[in-house]
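Q: need a 3D model of the following:
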Amino acid sequence: MTYYTIKGIIGRGFPILAVTSIIGIIAGQVLNVQLENLVSMPIILILIPALIKVGGDTGSMLGARLSSSFHMGLGSQLHRNPVVRNSVLAGLIVGLTACTFLSIVVWITGIALGIGMPFSKLLPLCLISGTFELIVVFTATIAIAFASHRFGIDPDDTVIPLIATLGDLIGVCGIFVTMYLLGIV
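A: Predicted coordinates for the structure are as follows:
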């Protein structure tokens, strides 16, 4: 039981928290660079926090499932692993459903506040940026979980903090890239 000491927990957690802090600062700077665009479209300000949480939260759910499978001895191989396949599929369904629901809620909120955006632009924005975020975050989740397990690090200590923060960065970048592709900017 020496693994769960205060010194051990802090020793394993501090480097991860340092990395997530740096990633969080980078995500904030991406938002800062796009400040003028954000101020001119306040509906996007409503959308960003919820949309970036979709990727981080579903990625964290996937990471928790993978970590549990490793602890039960079920996570031996990445390929042909039903835990990975089913967890990724379920995460994609939940994530894309959440993106669709989010676009509806933000559209209704925008109408109520008088800052609306056409639903024909809001839905593709949510689905495209959400899909991009989910693919990148799920790939990173699987890679971090398997690497942590392989190198003897508890995936519970690494996956969720890294993926939640990485989801923020990828989500913010995905929103702005999608806005550019759709000609919203």
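
Q: use CA for all of it now, contacts and neighbours both
A: Fine.

Q: burial count for Ala147?
A: Here the neighbour count serves as a burial measure; for Ala147 (other CA atoms under 10 Å) it reads 15.

Q: quick one more, to check against the first:
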Amino acid sequence: MRTMLPVLLALTTVELASGLVLDTFQSTLLRYPSLLVLVPVTIGMAGNLGSILAARLSTAFHLGLLDFAPDDDLLLGNAVATVALSLTLFPLVGAGAWLIQTFLAGTALGFLTVVAVAAVSGAVLALLAIVVTLVATYAAYRLELDPDDVVIPVVTNTCDVLGVLVLFGVVRLLV
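A: So this is what the prediction gives:
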């Protein structure tokens, strides 16, 4: 309780800020409904990628296999796997969002644009999820906290916020 309550209160504040950012892009979302379809999926996938990596690093930590060295094969292998998952899944997410929007109400954005927005967002989010997960896991280690208790909530909430910011940053660049 002593460990998690402050963490969860801080993360709630971060999530509220994410909602405020999302609200500022309401007109863009209403103009391009296929982007509206991407929002929850992008946020969820970013959190999922971070959670998978966090769980793997937490297990390695408990087994004594994690040493936080830049040349650690375990860290590098898991980071590469996270990026590979992202590069595989996010273009499919973009294609799915475009298809759903096309079948439901027509679409205002082209297929390649939606797929590009999803793919670039996913690649950036994978890199950010890796950094957030490594920092959170290392901080838990240094603060002598159980990473199972702290890292996944921190990573999922932070990736939710980053998902919104990155998605709309990419939209501003590509749309």
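
Q: ok, the aligned partner of Ala55 of structure 2 in structure 1 to Phe14 of structure 1 distance?
A: Structural alignment (TM-score structural alignment) places Ala55 of structure 2 against Ala64 in structure 1. Computed with CA to CA, to the nearest Å, the distance linking Ala64 of structure 1 and Phe14 of structure 1 is 20 Å.

Q: ok, and the closest non-adjacent residue to His149 of structure 1?
A: With CA to CA, 6 or more residues apart in numbering as the criterion, His149 of structure 1 has its nearest non-adjacent residue at 6.2 Å, and that residue is Pro155.

Q: contacts only, for the most centrally placed residue in structure 2.
A: For structure 2, Ala46 is the residue whose C-alpha lies nearest the centre (CA atoms, centre = their mean; 2.1 Å). The neighbourhood of Ala46 of structure 2, defined by CA atoms under 8 Å, 6 or more residues apart in numbering, consists of Gly122, Leu125, Ala126, Ala129, Thr156, Cys159, Asp160, Gly163.

Q: structure 2: strands as residue ranges?
A: Across structure 2, reading from the start of the chain, there are no strands by DSSP state E.

Q: the corresponding residue of structure 1 for Leu22 of structure 2 - how many residues pack around it?
A: Residue-level alignment of Leu22 of structure 2 against structure 1, with TM-score structural alignment as criterion, gives Leu31. Other residues within reach of Leu31 of structure 1, judged by other CA under 10 Å, total 18.

Q: for Ala112 of structure 1, same thing?
A: 10.

Q: for Val7 of structure 2, see how far away the corresponding residue of structure 2 for Ile22 of structure 1 is.
A: Matched across to structure 2, Ile22 of structure 1 falls on Thr13, judged by TM-score structural alignment. When distances are taken as CA to CA, Thr13 of structure 2 and Val7 of structure 2 turn out to be 10 Å apart.

Q: neighbour-wise, which of these two wins?
A: Counting neighbours by other CA under 10 Å for Thr13 of structure 2 and for Val7 shows that Val7 has the greater number, 14 against 10.

Q: next up, the contacts around that one.
A: Listed by CA under 8 Å, 6+ apart, the contact partners of Val7 of structure 2 are Val150, Val154.

Q: how near is the closest residue to the match of Leu22 of structure 2 other than its chain neighbours to Met179 of structure 1?
A: Closest residue in space to Leu31 of structure 1, ignoring its immediate chain neighbours: Val172 at 7.2 Å, by CA to CA, 6+ apart. Here the distance between Val172 of structure 1 and Met179 of structure 1 works out to 11 Å (CA to CA).

Q: what of Leu134 of structure 1?
A: The separation that Leu134 of structure 1 has from Met179 of structure 1, given CA to CA, amounts to 17 Å.

Q: between those two, who's got more neighbours?
A: Summary of the neighbour comparison: Leu134 of structure 1 and Met179, criterion other CA under 10 Å, with Leu134 having more neighbours (26 against 20).

Q: and the gap between that one and Leu123 of structure 1?
A: 16 Å.

Q: and what of Phe146 of structure 1?
A: Counting by CA to CA, the gap from Phe146 of structure 1 to Leu123 of structure 1 is 34 Å.

Q: who's more crowded, these two?
A: Applying other CA under 10 Å to Phe146 of structure 1 and Leu123 shows that Phe146 carries more neighbours, namely 23 against 18.

Q: that one matches what in structure 2?
A: In structure 2, the residue equivalent to Phe146 of structure 1 is Tyr138, according to TM-score structural alignment.

Q: how about the nearest residue to its match, chain neighbours excluded?
A: Once its chain neighbours are removed from consideration, Tyr138 of structure 2 has its nearest residue in Phe68; the separation is 7.4 Å (CA to CA, 6+ apart).
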